[in-house]
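Peer 1: Turn this into a model:
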Amino acid sequence: MVRCLKRAQQFSMAREELVLLLLLAAASAQFCSADYLYFICSTSPSFTANSTYRQNLNTVLFSLTSNASKNGFTAATAGQSPDQAYGLALCRGDVSPSDCTSCTSDAAKEIVNHCPNGKSAIIWYDNCLLRYSGRDFFGVVDTAHEFYMWNSDYISDPTLLNSVLGSLMNNLTSTATADPSGRLYAAGHTKFNESQDLYGLVQCTRDLSSSQCANCLKDALSKIPTCCEGMQGGRVVEASCSVRYEIYRFFNDLGTAQPSPPNGTALPPANPPVGAPPPISKSASPESSMPQPMRYYCPTTSNFTANSTYQRNRDALLRFFSSSSNASPSG
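Peer 2: Here you go, the predicted structure:
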C-alpha cells in the first residue's frame, strides 16, 4: 500500500481528492490477504462454480482446516471419479496447534481466491502448506512444483559453509527419516565459526514413506547451490518436501545440536544466479503463479458485500491506480 501511495503523490491532484484517496486506501487494507510465500494454480483441467467438483473440494478444504492442528498433518478426499477431490495440509513441525489452524484456514481462503477454477493448486506459507487436486497424488514424490528463496547477504566463508551445511543437512535428513513417530521433520543447529551457529530444517509431507522423504530431501538439497550458493541463508521448497538454512534461529524449538566434523560432507559447488527471481514451476504458466518473495500484511476484521457502496468506492480507487500508472507526472 505504501508503494501505491508514493505513486499517487507523484501526480497533481486537489486536496480533497488526496484525502479521499488516503481514506479509501486505508479502508481497503483490511481486505488484503495474509502472508503467503508462493502459490501455483493449474489452468487445466478446470471446474465451474456450482459443479460437483466444487462441492467436493469445499468438503475437502473444510476437513483439512478442521483437522490439521491435531497432529500437524491431515489428508482428505471427497466424492467419486471424475469429480473426486484430494487434498492435504501440513504444518511446520515446530508450530503450535493454534498457529497451525490459523495458517491452514488462511491458506484455504487464499488458494480459492487466487485459483478459483483450476482443479489443482498449492499454496505455501512459512507455517504450513495446503494442496488439492482432482487426481490422487498421495504417496507420490513431487519435486517439479518448487520455488527458491535466499538471504541477499553473502557468507564470509563459502567453502566452510558448504562443508558445515552438508554435514548438518545430512544429519537432519537422517533424523527426520528415522524418527519412529513418522513426522518426517527435523530441525537443529551446529557451530559454523567462533561467533556464529548454522541452523537448518528439513520436512516432508507425511503421505510419503521414509525412503521417499529421503529421496525428496536429497533432490531439494542438490538445488541449494543453484539458488543459494554462498548466501547466509536459503530454502528450496518443493510440493513434497522442503529444506532451509540460516545463520540465525528461525524455528521455535531449538532442535538437536549437530556435531560439525572438521571434514564435513560438502555440497556440490555452483555459481549462484545473482539477483535471479525464484523459478516458476515447470508446470505453471506466468499467469497462474506469483513470483516470490512478496509480502504484505492486512488485518481482516470486517467484510463487505458484493455491489455495496464500499465495493464501488474500492473499485474506483483501483481504477485510479491503474490509470495513474500510465500517466506522466506533472511538475
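
Peer 1: rest of the way, CA atoms for contacts and neighbours
Peer 2: Noted.

Peer 1: list the contacts for the nearest residue to residue 155 once chain neighbours are set aside?
Peer 2: Take residue 155 and drop its neighbours on the chain: the residue closest to it by C-alpha to C-alpha, 6 or more residues apart in numbering is residue 232, 4.9 Å away. Contact partners of residue 232, counting by C-alpha atoms under 8 Å, 6 or more residues apart in numbering, are 150-155, 246-247.

Peer 1: Look up how far residue 125 lies from residue 232.
Peer 2: Noted for residue 232: a distance of 21 Å to residue 125, by C-alpha to C-alpha, to the nearest Å.

Peer 1: Does anything pack onto the helix or strand hosting residue 7? Which helices or strands?
Peer 2: Per DSSP states H and E, residue 7 falls inside helix 2-8. Packing partners of helix 2-8 (3 or more C-alpha pairs under 8 Å, 6 or more residues apart in numbering; DSSP states H and E): helix 309-324.

Peer 1: Could I get the buried residue list for the helix it packs on?
Peer 2: 310, 314, 317-318, 321 (16 or more other C-alpha atoms under 10 Å).

Peer 1: list the helices and strands that helix packs on?
Peer 2: Counting contacts by 3+ C-alpha pairs under 8 Å, 6+ apart, helix 309-324 packs against helix 2-8, helix 15-28.

Peer 1: which stretches of this structure form helices?
Peer 2: 2-8, 15-28, 52-71, 97-114, 158-178, 210-222, 224-228, 309-324 (DSSP state H).

Peer 1: Next, the structure of the following sequence, for comparison with the previous one:
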Amino acid sequence: MNQSPLSPLGSLCIPLPCTNPFSLACAILVLLFFSFPFPSSGQDNNLIDYKCGEIGNYTTQYAESTYDLNLDCLFQSLVTNASSRGGFSTATVNNSLFGLALCRGDVNSSACQFCVEKVTQDVKATCSYSKDAIMWFNYCYVRFSEKQFLQSTDNSPSSSDVDDLKVTLDEYERRDFNRIAKHLMNVTIEVAYSSKNRFASRQSIFRFNYPALYALAQCTPDLSGNDCNICLQGLLTDMSTDLSEAIRGSVHLGVRCILMYHIIFDSNFLMLPFPGSPQPPFVRADDAPATTENQNKGTISGGREMITVTRATATAISLLLAIVVA
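Peer 2: Just a heads-up that it's a prediction; the model follows:
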C-alpha cells in the first residue's frame, strides 16, 4: 500500500516524500442471486455507530494546537482521496496520526465525498480530543488513531446491530431460511474477496408473498483476498445466531470489513433503499446449495440452466427449489 505522509502547514497539507414464501401453503420457492446497486442519496446517509477514545484522550491544551491541526490535515487528505481513488483512502500526518476512509462499493464518487466529509465533521465534534475514534455511516466510515493500524488486518474496533423483529416461521421453515440465508451470505462473501475492490452485494427472491433477502460484504481493498475472506468469515460466525433465529436484519461492522443482510419489508433498516431492477443473475452451478435429493435440469430463456430440486415436506407439500444459474 503506497501513501504519502502529510505535514500540516498553516491550513494546507503538504505531501512529504513517499516513505513507503416461506409459507407451507406455497409450493414453489424461487431463489435468484443478483448483483444489485443500492441507490445513493444524501438523505439515506445516516449514522450507524461510533466509538471514541479507546486508547485515551489528549489534553485540552495539546488538542487546541497540534492535535486540531494534524486532524484537519488528515481529514482533508481522506476526503480528497477517497472520492477519487475508488472510495478508499489512507493517510498519515507526521508519523503521529493515521487515518482510513472507506465508502461502500455501490455509491458513486459524489456520494462518497459527501459521506466522508460528513463523517469527518461529526467524528471530530463527537469525539473531541480522542486519540482514537471510528464512526460508521450508512455509506462510509472513517477511523483515525495515533496508533499505527494501517498495516494491520485487525478488524477492531467493531460494532453490530440487529433488527429487533423476527420472521414468523415454523421449525421447518426456520431451518430452510437459515440454510438459504447462509448460502446467500457465503456466495456474497466469495464474490467480495474474489473481486478487485473487495465488494459484493447479492439478493435472493422468495416466492410467493415473501420479501427479498439482501446481503452485502466489503473489505478494505488493500487486504489480500485471503485476508478479506478471513475477516468476513469472522463476521459471519458472529452473525450465525441472527441467521439461526431468523432475525430480519443484521449488520456487523469493523475497520477492515463489514457484513450485513436484511429482509426487506420496507426500506427503513439501515436506510438501505429498495433497489431497482436487478442485474443479470450471478450464480454458478457449483454455487447451488448441497442436497441429496434428486435433481432435474432444464433450460430457460437466454440459455441459462435451471436446476430444480423436489422433496416431500412433513405436511406432504412438495417444495420446488429453482435456482437460476448463470
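
Peer 1: Superposed, what's their TM-score?
Peer 2: Laid over one another, the chains give 0.63 as their TM-score (TM-score structural alignment, normalised by the length of structure 2), with 226 aligned residues with a C-alpha RMSD of 2.3 Å.

Peer 1: Report the separation between residue 281 of structure 2 and residue 259 of structure 2.
Peer 2: Distance from residue 281 of structure 2 to residue 259 of structure 2, by C-alpha to C-alpha: 21 Å.

Peer 1: Sorry, slip of the keys, the one I care about is residue 122 of structure 2.
Peer 2: Counting by C-alpha to C-alpha, the gap from residue 122 of structure 2 to residue 259 of structure 2 is 23 Å.

Peer 1: Which positions within stretch 307-314 of structure 2 qualify as buried?
Peer 2: The neighbour-count check on stretch 307-314 of structure 2 (16+ other C-alpha under 10 Å) flags 307-309 as buried.

Peer 1: hang on, the earlier thing: closest one to residue 69 of structure 1 out of the contacts of residue 232 of structure 1, please.
Peer 2: Using C-alpha to C-alpha, residue 246 comes nearest to residue 69 of structure 1 of those, at 26.4 Å.

Peer 1: any idea what the closest one aligns with in structure 2?
Peer 2: The alignment partner of residue 246 of structure 1 in structure 2, by TM-score structural alignment, is residue 262.

Peer 1: burial of the closest residue in space to its match that isn't next to it in sequence, as a residue count?
Peer 2: Excluding the flanking residues, the one nearest residue 262 of structure 2 by C-alpha to C-alpha, 6+ apart is residue 249, at 3.9 Å. By other C-alpha atoms under 10 Å, 24 other residues sit near residue 249 of structure 2.

Peer 1: ditto for residue 61 of structure 2
Peer 2: A total of 10 residues lie near residue 61 of structure 2 under the criterion other C-alpha under 10 Å.

Peer 1: Now do the SS call for it.
Peer 2: helix (DSSP: H, G, I helix; E, B strand; the rest coil).

Peer 1: thinking again about what came up before, please say which of residue 122 and residue 259 of structure 2 ends up with more neighbours.
Peer 2: In this view residue 122 of structure 2 and residue 259 are compared by other C-alpha under 10 Å, and residue 259 has more residues nearby, 27 against 14.

Peer 1: residues contacting that one?
Peer 2: Shown in contact with residue 259 of structure 2 (C-alpha under 8 Å, 6+ apart): 215-218, 232, 235-236, 251-253.

Peer 1: how far away is it from residue 194 of structure 2?
Peer 2: The value you get for residue 259 of structure 2 to residue 194 of structure 2, if C-alpha to C-alpha is used, is 15 Å.

Peer 1: cool, residue 150 of structure 2 as well?
Peer 2: Residue 150 of structure 2 sits 22 Å away from residue 194 of structure 2, going by C-alpha to C-alpha.

Peer 1: And for residue 200 of structure 2?
Peer 2: Separation of residue 200 of structure 2 from residue 194 of structure 2 (C-alpha to C-alpha) stands at 9 Å.

Peer 1: With neighbour numbers in mind, choose between those two.
Peer 2: Relative neighbour count places residue 200 above the other of residue 200 of structure 2 and residue 194, with 27 against 17, counting by other C-alpha under 10 Å.
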